[in-house]
Each structure stands twice: as structure tokens, then as C-alpha cells.
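In: sharing a sequence plus its predicted fold:
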Amino acid sequence: MSPAFQSKLLLLGLPALLAIGLFMPDWAIFLGIISVAKGLVVLGLVLLWRTGLVSFGQGLFYGAGAYMVGILPQYVPITDAFLLVFISAAAAGILAFGLGFLLRRYREIFFAMLCLAFSMIFFGVLVKSESLGSTDGFNVVQTSYLGYVPEEPVEMQRILYATTAFIAWIACLFVNRYLDSTMGRLTRAIKDNELRVEYLGYSAKRAVHFKFVIAGILAGAGGALAAIAIGHVDPEMVWWIQSGEFVFVTILSGVGNVIAPLIGSVVFEILRTFAIEYAPQAWQFVVGGCLLAVIMFLPGGLWSLIERSKEGQDDGNSTR
């Protein structure tokens, strides 16, 4: 897919998300917020995936961002959603920076399992901490938006949806710009032949470290937005099933474009919601079957459908 077409999609992304939100029912607004928030986590996974790395522990940074939203207002008089998301993302990024000194040395299954191990350690700390609500967690204070405090729940959700869409749009623009930079292009090179990257004078470990920090920041922002939307945080946000869900969505969406994680996350949440509604005893079977179908028939994820349709249009135009 041409860079020009990708740029058009990114520029139209925010207006499209906001326009869709105007016509969505109230229940779908909440679903959209959660989908886009988790899509931010998957966007970071896409960055790692392109480097040849898979993390089964992104729930660590997702949960860290969520808990920061709940803890910070208890000690500091901050309720602005934008500021809370920024601080939460920064805190998750600092955590990823510290862990990155160890994780950047490992590849393949060792990297994936170490990420999972740190996530489960954090889960254990949260479960054992009575001051943080233990297994029950605790509620999040109501947030404001640049000084404005919505009075109605419906109004609050729609403002939060617009905020989430804006933050996700900025994140997609940043990651797309980063992938077009010299350091961003090293993602493919590290995956294909890390030794050659070293011969070119670049440090593969530093590049992996930097990408891991970006993924942590995105996951922290996603966790913060999800915590604000749900109004509650608990250790389940860090549990390995949550991290596995992010990997699931990455496979479902594909890694061909920075918009793919948002599309895949929305599709996954809709699929799971309706599967639980109409097949509550077998919804895992339905979701797992869909994943299996994607792996077998769409190894490039849902985004490959868009690429195929665009290539078909280009071929049709070239034959005229």
C-alpha cells in the first residue's frame, strides 16, 4: 500500500472516529472507548511484532497506567483526564525503561516469557496489597476535561470517547512517523538480520529498548483511558489472560498499518460482546474459532483484506 494512501487514512482517522461517535448508541460509545483504549496497547505490540518480538506481558503496563489513574488523585489534586493519561503513560514508560535494560538482551520465547513473568509479579503484588484493594481493586474518581466536569453520565462518555479518539489519533501519527524514520526502519532489519544492523553501526539492543519503551507508554495510556471509562481498577487488568487478549487482537488485526490495531480491537470487542450475548456458554469457542479462521485464511490479519482490495483497484485502473 502506497505511503500516500496511508497518510490519507491517518488524516481522515480522527474525523471518521468522531463522526461515527455521533451516531453510536450509548452502549456502543462505552464499547468504542474500551476498543480504542486497548487498540493503543496493540499498537505498541505491532511495533514489537515488526521487530520480531512478542510480549505476553503488556498487561503489566496496561495495569500500571490504570492504577496510576486511581492512585494519583488520592495524593495530588489532579482530575483532568488529559493530564492523568499523560502521567500514567509516562509512569508506564519509566517502568518499561527500567525493565528494558534486562529484556533487550533476549529474543524469541525468552523475551515473551520474561515479559509474562514481570506481569505476573506485578499481579501478585496487587493481589497482596490491601491498601490497593487486593483482589477487589478500588474505584476511580470522576475526571474533568480541561476544567469542565460533565454532569450527565451520557455526556461524560461521549466526551471521553472524543478524548480517546484524539489520543489514539495522535499516537497513530507518532508511530507512523517513527516507522518512517531511520530508527523506525530498523524494525524490519532487526527482525531479518540483527547482526547486519550491528555491522551498520547501530545498536540493536538500544533500538529494541526504545521500541519497548514506546510500547509501554502506549499501553499505559490505554490502561489509563480504560480505567477512566470503567471507573474501577483491579488486578484482573494485569492478569495473563488480559495480556493474551492483546496478542490475540494483534494476530486478528495484522501489522500492516498503524490503523490496523484499532480496527482489530473494535472487531474483537464486538465479536466478544455478541458471542457472550447469544452464546454465553460457548463464547470462548466462538472467539477461538474466529482466531483459527484468521490464522488459516488471513495470515496477514484483517488489514490484509484492505490491502487486497486496494491492490485490486490499482490493478483495475492500470488495465483501463
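Out: On my side now, so go ahead.
In: from here on, contacts and neighbour counts on C-alpha atoms
Out: Fine.
In: strands of this protein, start to end?
Out: 138-139, 232-233 (DSSP state E).
In: pick the most deeply packed of the ones you listed.
Out: Highest mean neighbour count of these: strand 232-233, a mean of 22 (counted as mean count of other C-alpha atoms under 10 Å).
In: ok so, going back, in CSV: the strands of the chain, plus distance to Phe61.
Out: Putting the strands of the chain into CSV (distance: least, C-alpha to C-alpha, whole Å) gives the following:
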stretch, distance to Phe61
strand 138-139, 18
strand 232-233, 13
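In: of all those, which one comes closest to Gly100?
Out: strand 232-233 (25.4 Å; C-alpha to C-alpha).
In: for that closest one, packing partners?
Out: Judged by 3 or more C-alpha pairs under 8 Å, 6 or more residues apart in numbering; DSSP states H and E, strand 232-233 is in contact with helix 59-75, strand 138-139.
In: buried ones in the longest one?
Out: When you say that, I think you mean helix 59-75. 59-73 (16 or more other C-alpha atoms under 10 Å).
In: rewinding a little: and Ala171, which of the strands of the chain is closest to it?
Out: When the strands of the chain are compared (using C-alpha to C-alpha), the closest one is strand 232-233, at 23.4 Å.
In: circling back: out of the strands of the chain, which is closest to Asn176?
Out: strand 232-233 (30.7 Å).
In: who touches that closest one?
Out: Ala66, Tyr67, Gly70, Gly137, Phe138, Asn139, Val140, Ala227 (C-alpha atoms under 8 Å, 6 or more residues apart in numbering).
In: ok, which of the strands of the chain comes nearest Ile34?
Out: Judged by C-alpha to C-alpha, the one of those that comes nearest to Ile34 is strand 232-233, at 13.1 Å.
In: list the contacts of the nearest residue to Glu307 once chain neighbours are set aside.
Out: With C-alpha to C-alpha, 6 or more residues apart in numbering as the criterion, Glu307 has its nearest non-adjacent residue at 6.3 Å, and that residue is Met1. Listed by C-alpha under 8 Å, 6+ apart, the contact set of Met1 reads Glu307, Lys310, Glu311.
In: now, of these, which are buried?
Out: Glu307.
In: before we move on, back to that, and the buried residues of helix 59-75, which two are the farthest apart?
Out: Largest separation among the buried residues of helix 59-75 by C-alpha to C-alpha: Gly59 and Pro73, giving 22.1 Å.
In: rewinding a little: now the residue nearest to Glu307: how far from Lys310?
Out: 7 Å (C-alpha to C-alpha, to the nearest Å).
In: which among the contacts of strand 232-233 gets closest to Ala215?
Out: Ala66 (15.3 Å).
In: against that first model, consider the following:
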Amino acid sequence: MSPAFRSNLLQIGLPVILALGLFMPDWAIFLGIISLAKGLVVLGLMLLWRTGLVSFGQGLFYGAGAYMVGILPQYLPITDALLLVLISAVAAGFLAFALGFLLRRYREIFFAMLCLAFSMIFFGILVKSESLGSTDGFNVVETSYLGFVPEEPIVMQRMLYITAAVVAWFACLFVNRYLGSTMGRLSRAIKDNELRVEYLGFSAKRAVHFKIVIAGTMAGAGGALAAIAIGHVDPEMVWWIQSGEFVFVTILSGVGNVIAPLLGSVVFEILRTFAIEYAPQAWQFVVGGCLLAVIMFLPGGLWSLIERSKEGKDDGNSSR
């Protein structure tokens, strides 16, 4: 897919998302916020995936961002949603930076399991901490938006939707710019032959470390948005099933474009919502069946459909 096409998608992305927010029903607004929040986590996973790394522990940073939103207003007079998201993202990024010194040494299944281990350690700490609500968690304080506190719940949701859209759009711009840089282009090289990267004079471990930090930062931002939208945080946000869900969406969406994680997250949330609504006793079967279908018929994820469509149009134009 050409860089010009990717650039055009990013340019129209934010206006389209914001315009959709004006016409979506109330229930869809909440679904959109959660989709954008989890799409940020998957966007970070996409960076690791392109490097040949799979993390089953992104719930650690997702939960860290969520709990930061709940804890911070209790000690500091900070209620602005955008500021809370930014601080939570930075906090999760610092956590990823600290753990990255160990994680960057491992590859393949060892990397995945080590990420999972750290996530489960954090889960155990939260469950045992009565001051953090133990297994029940605790509620998040009401947030403001540039000093404005909406009185009606739907207005507050739409304001949060706008905040989530802006954060997701800037995250996509950053990742797109990063993938076009020298460090970003090393992803495929590290995946194929890490030793050759070292011979070229680049440090593969440092490159992996930086990607871990980016992925952790975005997961923290996603967790913060989800916590504000739900109004509650609990240890289930760190549980391994949550991390597995992020991997599921990464496979579903594909890694061909920075827009893919957001689209895949929207599709997954819609699929799960309607599966629970119409098949509450078998919704896991429906979702799992869809994943198997994607793996069998679309190994490149849902985004490969858009790539095929674009290539078909280019071939048609060139044949004229």
C-alpha cells in the first residue's frame, strides 16, 4: 500500500471519527470509546508484532493506566480527562521502560510468557491490596473537560468520545511517522535476522526496548480512557484473559497499517456485543469461530481485504 494512500487515510481519519460521533446512538458512543481505548493497546502490540514479538501481558500496562486514573485524583486536584490520560500514559511508559531492561533480552515464547508473568504479579498485588478495593476495585471520580463538567451523562460520554478520538488519532500519526523512520524500519530486519542488524551498527535490544516503551505507553492511555468511560477499575483489567483479548484483536485486524488496530477493535467490540445479545450462551463460540475463519481465510487480518481492494483498483487502472 502506497505511503500516499496511508497518509490520506490518516488525514481524513479524525474528521470521519468525529462526524460519526454526531450521529451514533447513545449505546454506540460508549462502544466507540471502548473500541478506541482498546485499539490503542492493539496499536502498540502491532509494533511488537512487526518485530516478531507477541506479548500476553499488555493487560499490565492497560491496568496500570486505568488504576492511575482512579488513584491520582484522590491525592492531586486533577480531574481533566485529557490530562489524566496523558499522565497515565506516561506512568505506564515508565513502567514499561523499567521492565524493558529485562524483557528486551528475550524473544519468541520466552518474551510472551515473561510479559504474562509480570502481568499476573501485578494482578496478585491488586487482589491483595485492600486499599485499592481488592477484587472489587473502586469507582473513578467524575472527570472534567478543559474545565467544563457536563451535567448530562450523554454529553459527558460524547466529550470523552472526542477525547478518545483525538488521542487515538495522534497516536496513529506518531506510530506512522515512527514506522517511516530508520528505527521503525528495523522491525522487519530484527524479526528476520537480529544478528545482521547488529552488524549494521544498530542495537537490536535498544530498538526492542523502545518499542516496548511505546506499546506500554499506548496501553496505559487506552486503560485510562476505558476507566473513565466505565467509571470503575478492578483487577480484571489486568487478568490474562484481557491480555489475550488484545492479541485476538491484533490477529483479527492485521498489522498492515496503523488504522488497522482501530478498525479491528471496532469490529471485535461490535461482534462481541451482538453475539452476547443474540447468543448469550454461545457467544464465545461465535467469536472464536470468527477468529478461526480469519486465520484460515485472511491470514493478513481484516486489513488485507482493504489492501486487496486497493491493489485490484490499481491493476484495473494500469490495464486501461
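Out: Received, thanks. Because the structure is a prediction, the values reported are computed rather than measured.
In: after superposition, what is the TM-score?
Out: Once the chains are laid over each other, their TM-score by TM-score structural alignment, normalised by the length of the first structure reads 1.00; 320 aligned residues with a C-alpha RMSD of 0.4 Å.
In: so which of the strands of the first structure is nearest Gly21 of the first structure?
Out: strand 232-233 (23.3 Å).
In: the closest one vs the second structure, average distance?
Out: Superposing on the second structure and averaging over aligned pairs (mean C-alpha distance after the TM-score superposition for the first structure), strand 232-233 of the first structure comes out at 0.2 Å.
In: OK, contacts around the counterpart of Gly63 of the second structure in the first structure?
Out: Per TM-score structural alignment, the equivalent position to Gly63 of the second structure in the first structure is Gly63. Counting by C-alpha under 8 Å, 6+ apart, Gly63 of the first structure touches Gly220, Gly223, Pro235, Met237, Val238.
In: between the residues you listed, which sits nearest Ala279 of the first structure?
Out: Set against Ala279 of the first structure, the nearest of the contacts of Gly63 of the first structure by C-alpha to C-alpha is Met237 (24.0 Å).
In: nearest residue to the residue most central in space within the first structure other than its sequence neighbours?
Out: Residue closest to the average C-alpha location in the first structure (C-alpha atoms, centre = their mean): Val41, at 1.6 Å. Excluding its sequence neighbours, the residue lying closest to Val41 of the first structure (C-alpha to C-alpha, 6+ apart) is Ala219, at 4.2 Å.
In: and Ala164 of the second structure, how far from Thr182 of the second structure?
Out: 29 Å.
In: more neighbours: which of the two?
Out: Ala164 (27 against 9; other C-alpha atoms under 10 Å).
In: thinking again about what came up before, tabulate the contacts of strand 232-233 of the first structure (JSON lines), appending distance to Tyr148 of the first structure.
Out: Shown next, in JSON lines, are the contacts of strand 232-233 of the first structure (distance: C-alpha to C-alpha, whole Å):
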{"residue": "Ala66", "distance to Tyr148 of the first structure": "22"}
{"residue": "Tyr67", "distance to Tyr148 of the first structure": "23"}
{"residue": "Gly70", "distance to Tyr148 of the first structure": "19"}
{"residue": "Gly137", "distance to Tyr148 of the first structure": "27"}
{"residue": "Phe138", "distance to Tyr148 of the first structure": "24"}
{"residue": "Asn139", "distance to Tyr148 of the first structure": "21"}
{"residue": "Val140", "distance to Tyr148 of the first structure": "17"}
{"residue": "Ala227", "distance to Tyr148 of the first structure": "19"}
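In: now do the same contact list for the residue nearest to the centre of the first structure.
Out: Val41 of the first structure neighbours (C-alpha under 8 Å, 6+ apart): Gln58, Tyr62, Ala215, Leu218, Ala219, Gly220, Gly222, Phe246.
In: now the two most distant members of those.
Out: Every pair of the contacts of Val41 of the first structure checked by C-alpha to C-alpha; the farthest is Gly220 and Phe246, at 13.4 Å.
In: count the neighbours of Ile190 of the second structure for me.
Out: 21.
In: surely it meets Tyr199?
Out: No: between Ile190 of the second structure and Tyr199 there is no contact under C-alpha atoms under 8 Å: 11.6 Å.
In: Ala66 is in contact with the residue nearest to Val41 of the first structure, correct?
Out: No: contact criterion C-alpha under 8 Å: Ala219 of the first structure and Ala66 do not qualify, at 9.6 Å.
In: what about the helices in the stretch 1-150 of the first structure?
Out: 3-23, 26-50, 59-75, 81-103, 108-128 (DSSP state H, counting those that start in this stretch).
In: let's have those helices in a markdown table, adding distance to Val294 of the first structure.
Out: Below are the helices of the stretch 1-150 of the first structure laid out as a markdown table (distance: least, C-alpha to C-alpha, whole Å):
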| stretch | distance to Val294 of the first structure |
| --- | --- |
| helix 3-23 | 23 |
| helix 26-50 | 17 |
| helix 59-75 | 23 |
| helix 81-103 | 30 |
| helix 108-128 | 22 |
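In: among those, which is nearest Met296 of the first structure?
Out: Shortest distance between Met296 of the first structure and the helices of the stretch 1-150 of the first structure, using C-alpha to C-alpha, is found for helix 26-50: 19.0 Å.
In: for the closest one, buried residues please.
Out: 29-50.
In: mean shift of it relative to the second structure?
Out: Helix 26-50 of the first structure sits 0.2 Å off on average (mean C-alpha distance after the TM-score superposition for the first structure).
In: quick one, that helix and helix 59-75 angle?
Out: With axes from the mean of the first three to the mean of the last three C-alpha atoms, to 10 degrees applied, the angle from helix 26-50 of the first structure to helix 59-75 works out at 130 degrees.
In: now helix 26-50 of the first structure, how far from the centre of its chain.
Out: 5 Å (C-alpha atoms, centre = their mean, to the nearest Å).
In: again, but for stretch 306-320 of the second structure
Out: Counting by C-alpha atoms, centre = their mean, stretch 306-320 of the second structure comes out at 31 Å from the chain centroid.
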